[in-house]
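Enquirer: Prediction below, plus the sequence it came from.
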Amino acid sequence: MKILMFGRGVISAQYGWAFEKAGHEVEFYVRPGRKDQFGPFIDLDILDGRTSFKGVPVKERWPIQMREELSPNHDYDLIVLSVNHNQFEDVVKVIGPYVGKATILLFNNVWQDLPIFVEGLPMEQIIWGFPGGGGGFSSNSKLEGGFMKSIYLQTEATAASPSRHQRVVELFRQAGFSFSWQKDIRVWYWFHFILNAGMAAQALKEGSYSNLYQSPKKVANAILLMREMLPLITAKGGKIGLGTALAMRLPAGLIGYAAFKLLKGNSVPAAIMERMERTAYISRESFAHFPNDVLAEARKLGVSLPRLEAMEGHFK
C-alpha cells in the first residue's frame, strides 16, 4: 500500500514507521520549506507496545521521504490525517482538493458532528479511528514517544465503504496491531474528548500533568469533572453506552486510584504522558482547547457545568 502521512508529527511518524517496517511505501506531506528544515531522517526514541505492555525500546535514525507539493493525480491508496482538532479546518483546506480516490483514515480528536467536522472531504472515503500512541519531539528534534498494540476503529458495519474499511484493517493487522471496535464512533469521540477536557482542566489547575499524577485524589477530581460533562453527550444527540454509564458511576476515588496506578506505573501509557509533557510538544494553550470547547458547547446547549465553570480561570 502507498501511504501519505499528513505532516511529520508524533502520530504520523510512529505509525508511518510501523507501516514501512511492515513493507508499505510511506511518504510525508510537509509545508513548503519544512523539508530542508527537518532533514531526511527522524531520530526515534520510542516504545513499541505491540508485543509488551511495557514497550520494546526502539532507538534508530529512520530515513524518510517527504514532499512539499500535492497533486490530484497522485497514486496514494491511503491518506492519514492526525492533527490537533482545532487545526483540522485548515488541514481540510490544504488536503481537500487533492484527496483523489484515496481512502482517508481520520486519526483525530473530534467534538463536532462528524459531517461538520470533515466538511470539504468526501465522507464516503473516510474511515474513522483514533491512535493508541503519543509523545513529543525533544529540543534536539528526537522523537520521544510510544504506541500501544491496540487502535480504536469504527466497525465495518458503520463504515461508509466496507471495502475501504477492510483494507485499513488489513494494513494494521499486517503491521501487528489489534483493534478496539467502536459501534458508535461519534459517541466514542465525544466521550474521549470529555476525558481529555477533564484531565486537561485539572492538570492546568495543578500546574502540570506531572503534578496531577502525584496524587490519586487529584486524579479523582478530574474524574468528577468528566462525570459532570457526560450529560453533554445526550444533549448533543448521542447515547451513552451501559458499560460507560456504569463505570462512571463507580466512586471517583476508586477510578482515580486506578488511573493513578496506570499513569504512574512502568507502562507505555505512563511513558507517553511523561514524554509528552517533558518535551512540551503540546502546549498549555493546546490542552486548554479541550475544556474551553466543552464549556462553550455546554453554554450553547444549556447544560450546567458548575465544577468546570469554577475552574475557567485556569484554562480560559
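Expert: In hand now; what should we look at?
Enquirer: For the rest of this, base every contact and every neighbour count on C-alpha atoms.
Expert: Noted.
Enquirer: Give me the distance from the longest helix anywhere in the chain to the chain's centre.
Expert: In terms of residue count, the longest helix belonging to the chain (DSSP state H) is helix 185-206. Offset of helix 185-206 from its chain centre (CA atoms, centre = their mean, to the nearest Å): 12 Å.
Enquirer: mind listing what's buried in stretch 172-188?
Expert: Residues of stretch 172-188 classed as buried under the neighbour-count rule (16 or more other CA atoms under 10 Å) are 172, 175, 177, 178, 179, 182, 184, 185, 186, 187, 188.
Enquirer: so how far does it reach from one end to the other?
Expert: By CA to CA, to the nearest Å, the extent of stretch 172-188 from end to end equals 20 Å.
Enquirer: Which stretches in the stretch 1-150 of the chain count as helices?
Expert: Using DSSP state H, counting those that start in this stretch, the helices found in the stretch 1-150 of the chain span residues 10-21, 34-38, 88-95, 114-117.
Enquirer: residues touching the residue nearest to residue 42 when sequence neighbours are not counted, list them.
Expert: Nearest-residue entry for residue 42: residue 62, 5.2 Å, with adjacent residues in sequence omitted and distances by CA to CA, 6 or more residues apart in numbering. Going by CA atoms under 8 Å, 6 or more residues apart in numbering, residue 62 touches 17, 41, 42, 43, 44.
Enquirer: Burial-wise, tell me which of the helices of the stretch 1-150 of the chain comes out on top.
Expert: helix 10-21 (a mean of 21; mean count of other CA atoms under 10 Å).
Enquirer: Quick check: of the buried residues of stretch 172-188, which lies closest to residue 286?
Expert: Lowest distance from residue 286 to these (CA to CA) belongs to residue 188, with 20.8 Å.
Enquirer: which residues touch the spatially closest residue to that closest one that is not a sequence neighbour?
Expert: Using CA to CA, 6+ apart and skipping residues adjacent in sequence, the residue nearest residue 188 is residue 182, 7.0 Å away. By CA under 8 Å, 6+ apart, the residues touching residue 182 are 152, 153, 154, 155, 188.
Enquirer: take a look at this one as well, against the first:
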Amino acid sequence: MKILIYGAGVVGCTYGWQLSKAGCDVAVLVRKEQKELVQKDGIRIICSDFREKTRKDTDIIFKPTVIDELSSNNDFEYIIVSTNKLQLSTILPSLSKSAGKANVVFFQNNWNVFTEIDKYLKPEQYFFAFPFMVGGGKEDKSIHCAISGLKYSNTPLGEKDGRITPQVEKLFIILDKANLKPVISNQILVWLITHYAVAAGLSAGIMSLPKLMEFIRQNIKYPQSALQSKLEGRVIVQVVIDKDGSVIQPKILRSINPVLSIDNAFCEEVLRIISIMPKWKPGSQHEIPVKVKFTFPVRFTLPTD
C-alpha cells in the first residue's frame, strides 16, 4: 500500500514511520527547500514507546520517499494530511487539483473546518481520523515523540456520515497491523468536536486561557503612534512553550491590517507582551517534557479615557 504523509511534522512522521514498519510504501511531502536535505539525511526520530507496558526508547533515522509536489496522476492509495489546521486554507486548493484517486485522510485536531473541506473535495474523496496515539515536539531538527500505551489511547477514524466504507476498513487493517489501535467511529465529527479541547489539554496543560487573557489585559498598551488610525482588531500569534516553560519563538500569523504601515506597531506590542510573560506550565507527553506550539489572539481596542 502506498501512503503519502502530507506534512513532515511530529504526528505525520511518527505515524508514517510506524506504517512503513508495518510494510507500507510511505512517502513524505516536504517543502522544496527541504527536499534535498531530507533525502540525504533522512528524518531523525527519538521515540519513547509505551505500548508494551514498559518504556522502549528508540533513536532511528527514518528514510521515506521524499517528494516536494503532488501530481493528480499519483498512485497513492491514501494521503494523510497531518499539517497544522491553520494551513488548510492553502492545502485544500492544492488537494482539489492533485489528490487524484487517492483517499484523503484528515489527521488533525479539527472541529470547525468541515464545510470548508466540502468546498474543495467531494464527500467520497475524504474521511477523518485523529492521531490520539502520538505526541511530542521538534528539537534541533529531530523529532522527539511518545507513542501512548494508555488503555484509552487509540486512532479513531470514520466517515462524516457514519458509514463504514471499504476505504475506512482498509486503513483500519493497516493501522491495526502497525499497532496504532484504530477504532472505527460512526460519529467521528462528534468525536472530533468533543475531543478538541481534551486533546489540547493532553498535549500541554500550559496556561489556562482565562489567566492568559487576564495577563494580556493587564499588560497590553494600545500603541500611541496608532491612535489617529482608530484601528481595532486582533493579532494572531503563535509561540513555542519550551521544556522549562519559557515562551520562545513568537511568530505573528495574522495582523490587523498588513496594508497599513501602522500595522507594525500592533505586532511589536504583541511581541513585547510575549517577552515579559512568566514561564508557563511546560507541556509533557507521558511525563516526558516536550516543546509545544500554542496559538492565541491578542485583541486591541481603542482606549476609552
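Expert: That came in fine, so what should we check first? What you see is a predicted model, and the numbers here were worked out from it, not measured in a lab.
Enquirer: Let me see the TM-score of these two.
Expert: Here the TM-score for the pair of chains, by TM-score structural alignment, normalised by the length of the second structure, is 0.65; 229 aligned residues with a CA RMSD of 3.2 Å.
Enquirer: now the helices of the stretch 1-150 of the first structure as JSON lines including distance to residue 227 of the first structure?
Expert: Conversion of the helices of the stretch 1-150 of the first structure to JSON lines gives the following (distance: least, CA to CA, whole Å):
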{"stretch": "helix 10-21", "distance to residue 227 of the first structure": "28"}
{"stretch": "helix 34-38", "distance to residue 227 of the first structure": "42"}
{"stretch": "helix 88-95", "distance to residue 227 of the first structure": "27"}
{"stretch": "helix 114-117", "distance to residue 227 of the first structure": "23"}
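Enquirer: Looking at these, which is nearest to residue 226 of the first structure?
Expert: Using CA to CA, the nearest of the helices of the stretch 1-150 of the first structure to residue 226 of the first structure is helix 114-117, at 21.6 Å.
Enquirer: The closest one vs the second structure, average distance?
Expert: In the superposition against the second structure, helix 114-117 of the first structure averages 2.8 Å from its aligned positions (mean CA distance after the TM-score superposition for the first structure).
Enquirer: what does that helix rub up against?
Expert: Here helix 114-117 of the first structure makes contact (CA under 8 Å, 6+ apart) with 88, 89, 110, 111, 123, 186.
Enquirer: swap in stretch 187-204 of the second structure?
Expert: With contact meaning CA under 8 Å, 6+ apart, stretch 187-204 of the second structure is reached by 109-112, 128-130, 132, 135-136, 156-162, 281-285, 292.
Enquirer: in it, what counts as buried?
Expert: Under 16+ other CA under 10 Å, the buried positions of stretch 187-204 of the second structure are 187, 188, 189, 191, 192, 195, 199, 203, 204.
Enquirer: To which residue of the first structure is the fourth one aligned?
Expert: When the two structures are superposed using TM-score structural alignment, residue 191 of the second structure falls opposite residue 188 in the first structure.
Enquirer: separation between residue 79 of the second structure and residue 198 of the second structure?
Expert: Look at residue 79 of the second structure and residue 198 of the second structure: by CA to CA, they are 26 Å apart.
Enquirer: same deal with residue 93 of the second structure?
Expert: Residue 93 of the second structure is 30 Å from residue 198 of the second structure, by CA to CA.
Enquirer: Residue 17 of the second structure now?
Expert: In terms of CA to CA, residue 17 of the second structure sits 26 Å off from residue 198 of the second structure.
Enquirer: cool, residue 177 of the second structure as well?
Expert: 27 Å.
Enquirer: swap in residue 116 of the second structure?
Expert: Applying CA to CA to residue 116 of the second structure and residue 198 of the second structure gives a distance of 23 Å.
Enquirer: And residue 233 of the second structure, by the same measure?
Expert: Distance from residue 233 of the second structure to residue 198 of the second structure, by CA to CA: 29 Å.
Enquirer: residue boundaries of the strands in the stretch 1-150 of the second structure?
Expert: Residue ranges of the strands in the stretch 1-150 of the second structure, as given by DSSP state E, counting those that start in this stretch, are 2-6, 25-29, 43-49, 56-62, 65-67, 78-81, 103-107, 126-129, 134-139, 142-147.
Enquirer: Give me the mean deviation of the fifth one from the first structure.
Expert: After superposition onto the first structure, strand 65-67 of the second structure lies on average 0.9 Å away from the residues it aligns with, using mean CA distance after the TM-score superposition for the first structure.
Enquirer: Also the first one?
Expert: Between strand 2-6 of the second structure and the corresponding residues of the first structure, superposition yields a mean separation of 0.5 Å, by mean CA distance after the TM-score superposition for the first structure.
Enquirer: ok now that strand, how far from the chain's centre?
Expert: 16 Å.
Enquirer: Also the second one?
Expert: Mean-position distance between strand 25-29 of the second structure and its chain equals 18 Å (CA atoms, centre = their mean).
Enquirer: Outside of it itself, list whatever touches it.
Expert: 1-8, 13, 16-17, 19-20, 64-70.
Enquirer: if we can go back for a sec, list just the nearest of the contacts of residue 182 of the first structure to residue 288 of the first structure.
Expert: For these, the nearest to residue 288 of the first structure is residue 188 (20.4 Å; CA to CA).
Enquirer: For residue 67 of the first structure, see how far away that closest one is.
Expert: 33 Å.
Enquirer: Same check on residue 133 of the first structure?
Expert: 24 Å.
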